[in-house]
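Colleague: show me how the following folds:
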Amino acid sequence: MKKLLLIMGLALGITGAASAQQTFILSTIKHKGFISMTAGYSLPTVSPFGKINEKMMGHGQSGQASVGYLLGRRLGAVATFSHVTNTIRKEVLIESASGQGLGQDSWEASASNCSLQALMVGPMVTITRGRFLLDAQLTGGYALATSPHTELRSEFSRQPLSMITPSQKTKALAVGAGLTARFKLNRWLAAHASAQYITADIKYDNMTQEIQIGQQITSQPLPVSQPVVGLLNLGGGLSLLF
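Modeller: Prediction:
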């Protein structure tokens, strides 16, 4: 029994020493840049451009590719491309249509996801602690937004009624901020977790709605829509260090 405990103790000691040695080696290696891929979860939140229609937008998915490079000891530059898709809450669509004189129970709603693609650049500050690297970023650039395709269906005077709003694309200025924590797995690879915030001042000014009652179809322009978008993207991934 004593021999078994001694062997286990020696094994743990050797493993601990090897881990400490690897940590020391990796902490002394300096890297100037990274290329990272991140996937995660998207949540609608507030925006400095105004109040977001957070009742309409639901959760979604996010993906981001980023490249960063240190220009000095801690200060550097970063470029990011983000693609985010969010669901549309159908119950809110039905609630908005209930003002047409029909009850909420008589409507059926369907909607595609809305999406936002943003290409941004900006400064980055990096702090190194052993095998950990912490990046703080501020970015700005352009975003391409796509509104959802929505359909509302009901009956009016015993005739099928539908209200269809096609999706539309628009461009807008976008700003963002983020924090990323990286843990070095080896000389060239790190695992990371990140929290990224993106907001854009979006404006849809040519939207139309198609209304069909029975065989009669009419099309009418919609008021200018400015759904201010603020998104918090939480995710993780891998970074290639160089």
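
Colleague: only C-alpha atoms for contact and neighbour calcs from this point on.
Modeller: Fine.

Colleague: so residue 61 versus residue 42, what's the distance?
Modeller: 5 Å (Cα to Cα, to the nearest Å).

Colleague: second input sequence below; structure requested for side-by-side comparison:
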Amino acid sequence: MKKLFYTILAVGLTTTAFCQKTFILSHQDKKGFISASAGVSLPVGSFANCNSSAPQACMAGQGVAFNAALGYRLAGPVGLMVRGEQHRNTVDTGAMLDALYRNDSDIWTAKADNWSVMTVMAGPYVTFPMGRFSADARLLAGRALAVLPNTSMSGNFGRTEMSVTTTGSQSMALALGGGVSLRYRLGRLISVHLDADYSRSDFTFKNLTSTAISTDKRSESLSYSSDRTVSVVGVSAGLSILFSTKYHPF
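Modeller: Okay, here's the model as predicted:
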């Protein structure tokens, strides 16, 4: 009987010690993280403007956003972060057609590729621990690469069939952004997080051309440039891998 009692006691003490160790390790302060997330891309400002009379209207719609980040705290709550992000946004083809003067009996359709914007930025961030929760705030700067989409419209003016195509282009520019994250520790090495980020870049797209083709005519414009401001808000969720423990009690 005593042997059984001591066996149960030993198991109980071992289990308690393991639970205590697990609890301590799950709350250990981690100095670095690698994260990945996905969510929605929301255009704002002139990037979302669908008014054809606005000179920089981009007619972008809601899209998807993917990002990955690496952060490491250098002094207390302050650290440095490198973050890469990809946005893909649709084009409002209905707004494209609204810009076209035509009679009610004329039938037109429009097609467009997606906007594509990729940013790589770095900068300081501050983290605020709250038990298993923590909040991050960051200010970033870097470079952005954007692809202005190809567009096309086709239809008729009375009995005349016609199509208009505009070539896209790529451009690089300075990117500025910032954001916040809310994290929750699931264990020693894993946390889940919600991100909200804003970024803005001013692009100049060069060597653009427009071509109009009718039944018996073809006309092509000279190459021209277009200035566009791309500003987006990304809201995403994902996982983080935590590393570099500050203290080692075990």
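
Colleague: follow-up on the earlier one: which residues do residue 61 and residue 42 of the first structure both contact?
Modeller: Contact criterion Cα atoms under 8 Å, 6 or more residues apart in numbering; residues shared by residue 61 of the first structure and residue 42: 84-86.

Colleague: need the residues you listed in a markdown table with distance to residue 148 of the first structure, can you?
Modeller: As requested, these are exported to a markdown table (distance: Cα to Cα, whole Å):
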| residue | distance to residue 148 of the first structure |
| --- | --- |
| 84 | 13 |
| 85 | 10 |
| 86 | 9 |
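
Colleague: which of these has the most neighbours?
Modeller: residue 84 (24 neighbours; other Cα atoms under 10 Å).

Colleague: neighbour count for residue 61 and residue 42 of the first structure, which is higher?
Modeller: residue 42 (24 against 18).

Colleague: next up, the contacts around that one.
Modeller: 59-62, 84-86, 231-234.

Colleague: mean per-residue distance, the helix or strand that it is a member of to the second structure?
Modeller: Using DSSP states H and E, residue 42 of the first structure sits in strand 33-44. For strand 33-44 of the first structure, the mean deviation from the second structure after alignment is 0.5 Å (mean Cα distance after the TM-score superposition for the first structure).

Colleague: likewise stretch 120-127 of the first structure?
Modeller: Looks like 0.6 Å for stretch 120-127 of the first structure (mean Cα distance after the TM-score superposition for the first structure).

Colleague: so which strand or helix has the residue positioned nearest the centre of the second structure?
Modeller: The centroid of the second structure falls nearest to residue 65 when counting by Cα atoms, centre = their mean (3.7 Å). Residue 65 of the second structure belongs to strand 60-75 when assigned by DSSP H and E.

Colleague: ditto for residue 223 of the first structure
Modeller: Using DSSP H and E, residue 223 of the first structure sits within no helix or strand.

Colleague: next up, the contacts around it.
Modeller: 205, 207.

Colleague: circling back: helices and strands around the next helix or strand along the chain from the strand holding residue 65 of the second structure, which ones?
Modeller: With elements assigned by DSSP H and E, the helix or strand that comes after strand 60-75 of the second structure is strand 78-91. In this structure, strand 78-91 of the second structure packs against strand 30-44, strand 60-75, strand 115-130, with contacts taken as 3 or more Cα pairs under 8 Å, 6 or more residues apart in numbering; DSSP states H and E.
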